[in-house]
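Asks: can you look at this prediction? I've put the sequence above it.
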Amino acid sequence: MIKAGKWLFFLVGIIVLVSCASYLEAEPEEKEFEFDGTTLNVIQNSIPTDLFAEERENVKVVRKLHVKNGSVDADWSLVDNTLNLKATCFGLANCDARFEVYVPLDVEVLRNGKPTQLTGKAE
């Protein structure tokens, strides 16, 4: 009985490793937020987030979220000058997420309350 349990655990582990979720396979979702401030604080909640400055008048967010197993609590909101990005997996989770944020050229951007460069690279 113990041997069978070990083999089952091993097989489940192999299946999970072989079939990992990847944000690269996700269908991108976009949302635009009206923004007239001069400083934007992006709270990324441990999700890789790429930041870009471009000629635009609002803030655009692209979410790439791929869920294979478990459930996910995903949200994006802009309140005052804080953009809160969230994607948390629950249960026997197999999911992956990444955000891209596009801001107007004249906006100073903070990442989790700290100054950052708009290089497009996730931190």
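Replies: Sure thing, it's come through.
Asks: every contact and neighbour count from this point should use C-alpha atoms.
Replies: Fine.
Asks: mind listing the helices for this structure?
Replies: Per DSSP state H, the chain carries helices over the ranges 2-18.
Asks: the residue nearest to Leu110 when sequence neighbours are not counted - how many residues pack around it?
Replies: The shortest distance from Leu110 to any non-neighbouring residue, by Cα to Cα, 6 or more residues apart in numbering, is to Asn41 (4.5 Å). By other Cα atoms under 10 Å, 20 other residues sit near Asn41.
Asks: comparison target, given below:
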Amino acid sequence: MESKDAIAALAALAQTTRLETFRLLVKSEPDGIAAGELARLIDVPQNTMSAHLASLSRAGIVKSERLGRTIIYRADLGAFRALTLFLLKDCCGGNAQLCAPLITDLTSCCLPEAGSCVN
């Protein structure tokens, strides 16, 4: 990932509704959520949600799929992984002892047997 891509993704997430939308999409993986349902769940007008989803899509962290008249949105977990790895690449100057607590927190976030992330 290049710096400009990381900046775009972080800028898109630096707004309350977009961050909440992205987190909701991550929780809904792999099914995704229809645009209208996202607007209802987050309690924003559909045109406002559409603008937020466009911003997240341009930043490359959300993808969409048209199913008939409905557009299903999903978090792009590959892009989110790339962003996270970009941010952690030089973690603690390569000192494993300093990075260990962070890595432990990240790996314990998701329980494979449960199939979902723990908040």
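Replies: That came in fine, so what should we check first? The shown structure was predicted, so the numbers you read here are calculated from the model rather than taken from an experiment.
Asks: work out the TM-score between the chains.
Replies: Once superposed, chain against chain, the TM-score is 0.27 (TM-score structural alignment, normalised by the length of structure 2); 61 aligned residues with a Cα RMSD of 5.2 Å.
Asks: ok, back up a step: how much space between the residue nearest to Leu110 of structure 1 and Lys6 of structure 1?
Replies: Relative to Lys6 of structure 1, Asn41 of structure 1 is positioned 48 Å away (Cα to Cα, to the nearest Å).
Asks: again, but for Glu30 of structure 1
Replies: Distance, Glu30 of structure 1 to Lys6 of structure 1, using Cα to Cα: 44 Å.
Asks: tell me where structure 1 has strands.
Replies: In structure 1, the strands defined using DSSP state E lie at 29-33, 39-43, 49-54, 59-79, 82-104, 108-111, 114-115.
Asks: closest to Ile14 of structure 1 out of those strands?
Replies: Ranking the strands of structure 1 by their distance to Ile14 of structure 1 (criterion: Cα to Cα) puts strand 82-104 first, at 13.2 Å.
Asks: which strands and helices sit next to the closest one?
Replies: Strand 82-104 of structure 1 sits against strand 39-43, strand 49-54, strand 59-79, with contacts defined as 3 or more Cα pairs under 8 Å, 6 or more residues apart in numbering; DSSP states H and E.
Asks: how about those in JSON lines, adding distance to Val16 of structure 1?
Replies: Shown next, in JSON lines, are these (distance: least, Cα to Cα, whole Å):
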{"stretch": "strand 39-43", "distance to Val16 of structure 1": "30"}
{"stretch": "strand 49-54", "distance to Val16 of structure 1": "25"}
{"stretch": "strand 59-79", "distance to Val16 of structure 1": "9"}
